[in-house]
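In: the sequence and its predicted three-dimensional model are supplied below.
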Amino acid sequence: MMNTPNKLTVARMIMVPFFVLFMLAGFAGTAGKWIALAIFVVASLTDYLDGHLARKYNLVTDFGKFMDPLADKLLVCSALICLVELDRLAAWIVIVIIGREFIISGFRLVAADNGVVIAASYWGKFKTVSQMIMIILMIMNLGGFFSVLEQIFVWLAVALTVISLVDYLYKNRNVLSMQG
């Protein structure tokens, strides 16, 4: 039987296609972006909630350790790709962000293969929060002052993506020496 944190992770993954549908299909008219926004916010909150519940009630599982980061990447990467499709975000920014996720995932797999668990850093958490705020602002697309705020969060997300990658690689450089 699945515990609550794992059910939240699965629910987040199930929300992704509905998010993409409302972002891109256009059949809901202008309401589509607001429905997509609601789905994205709820899915983002499940990310916080599942981790909190798993730690608080000692419900951490191998399934959760593997699927929770995957669900997060699926949600964020889907949103970023939708924003490129809608011509709201430059593709190179999405490539930098997704590229970082592939590198970190590769490192985690190599480390896990060697019995090493690599915890998330504060830089990675700041990166995730900045990306989610950026995505929320870009979905809302309110213009005016919010356009300035969007751009600030785009650059902040890119900077934190690169900083968190460098920090991660430096702190875990021994993972590379594990390979022969």
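Out: Structure received.
In: C-alpha from now on. contacts and neighbour counts both.
Out: Will do.
In: buried set for stretch 163-170?
Out: 164, 165, 167, 168, 169 (16 or more other CA atoms under 10 Å).
In: helix or strand: which one has the first one?
Out: According to DSSP states H and E, residue 164 maps onto helix 145-171.
In: after that helix, which helix or strand is next?
Out: Following helix 145-171 in sequence, per DSSP H and E, is helix 174-177.
In: and that next one, what does it pack against?
Out: Counting contacts by 3 or more CA pairs under 8 Å, 6 or more residues apart in numbering; DSSP states H and E, helix 174-177 is packed against helix 91-113.
In: contacts for the helix or strand that the helix it packs on is followed by?
Out: Downstream of helix 91-113, the first helix or strand assigned by DSSP H and E is helix 122-140. For helix 122-140, contacts defined as CA atoms under 8 Å, 6 or more residues apart in numbering pick out 33-34, 37, 40-41, 44, 76, 79-80, 83, 88, 146, 149-150, 153-154, 156-157, 160-161, 163-164, 167.
In: take this one as well and set it beside the first:
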Amino acid sequence: MNLPNKLTLLRGILVPFFVFFILLEGGNNLLYRYIGLGIFCFASFTDFLDGYLARKNHLVTNFGKFMDPLADKLLVCSALICLIPLGELPAWYVVILIGREFVISGFRLVAADHNIVIAASIFGKAKTASQMLMIILLLLQIPTLAFVNQIFIVLSLALTILSLVDYVYKNHRVISEGGF
């Protein structure tokens, strides 16, 4: 297993530790919250690093194309779910963002059954980056950034919807070939 794939696996392994610290004491203890935030930031950095290393060193694999987006989904969706009881995001918003992830994962599974690998698009990458930045901003809880937080909440929702439309448009053959 190459280094980029190991970083992808590490990101998945870090998720329970992130959730533990974020939700410890109801998210009210800033020390635990910032430890969780540090874990999230490190895990998010591995997303950038594994992609960079894979492309730079020609280590792009089908495993990486499939597992990297799943590790991203696990990290981001866990964070989004944690932000509901912390009062940072409404449940309806999180349902929309996670619903998109289920749809795209379904596309990928059907495509894989037909030996097609659907790699992340530029819109999908932008969506993930905006969500990660939004999560970081919300976890920081800096009152003077409330307006910036709202911008990232709206931007993340817009990119989520845009990337969903882009995936469906570009991969509509997966639906027809999948017998839907």
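Out: Cool, got the structure. These numbers come from a predicted model, not from an experiment.
In: need the TM-score from the superposition.
Out: The TM-score (TM-score structural alignment, normalised by the length of structure 1) is 0.93; 178 aligned residues with a CA RMSD of 1.5 Å.
In: now render the buried residues of stretch 163-170 of structure 1 as a markdown table, adding distance to residue 19 of structure 1.
Out: Shown next, in a markdown table, are these (distance: CA to CA, whole Å):
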| residue | distance to residue 19 of structure 1 |
| --- | --- |
| 164 | 27 |
| 165 | 27 |
| 167 | 32 |
| 168 | 30 |
| 169 | 32 |
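In: nearest to residue 180 of structure 1 among the residues you listed?
Out: Among the buried residues of stretch 163-170 of structure 1, residue 169 lies closest to residue 180 of structure 1 (CA to CA), at 18.2 Å.
In: which position in structure 2 aligns with the closest one?
Out: Aligned against structure 2 by TM-score structural alignment, residue 169 of structure 1 finds its counterpart in residue 168.
In: returning to what we had before: which of the contacts of helix 122-140 of structure 1 are buried, as a ChimeraX select command?
Out: Of these, the buried ones go into a single ChimeraX selection, burial set by 16+ other CA under 10 Å:
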select :33,34,37,40,41,44,76,79,80,83,150,153,154,156,157,160,161,164,167
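In: share the number of residues neighbouring residue 46 of structure 2, please.
Out: By other CA atoms under 10 Å, the residues close to residue 46 of structure 2 number 20.
In: hmm, it is touching residue 11, no?
Out: Yes - in this structure residue 46 of structure 2 lies within contact range of residue 11 using CA atoms under 8 Å: 6.7 Å.
In: overlap in contacts, those two.
Out: Residues touching both residue 46 of structure 2 and residue 11 (CA under 8 Å, 6+ apart): there are none.
In: host element of residue 66 of structure 1?
Out: Going by DSSP H and E, residue 66 of structure 1 is in helix 62-85.
In: run a quick neighbour tally on the nearest residue to residue 49 of structure 2 once chain neighbours are set aside.
Out: Using CA to CA, 6 or more residues apart in numbering and skipping residues adjacent in sequence, the residue nearest residue 49 of structure 2 is residue 4, 7.5 Å away. Residue 4 of structure 2 has 25 neighbours, counted by other CA under 10 Å.
In: so residue 4 of structure 2 is in which element?
Out: Short version: residue 4 of structure 2 belongs to helix 3-23, going by DSSP H and E.
In: which stretch of structure 1 lines up against the next helix or strand after that helix?
Out: Sequence-wise, the next helix or strand downstream of helix 3-23 of structure 2 (DSSP H and E) is helix 30-56. Aligned by TM-score structural alignment, helix 30-56 of structure 2 corresponds to residues 30-56 of structure 1.
In: what are the buried residues along the matching stretch?
Out: Counting neighbours by 16+ other CA under 10 Å, stretch 30-56 of structure 1 gives 32-37, 39-41, 43-44, 46-47, 49-51, 53-54 as buried.
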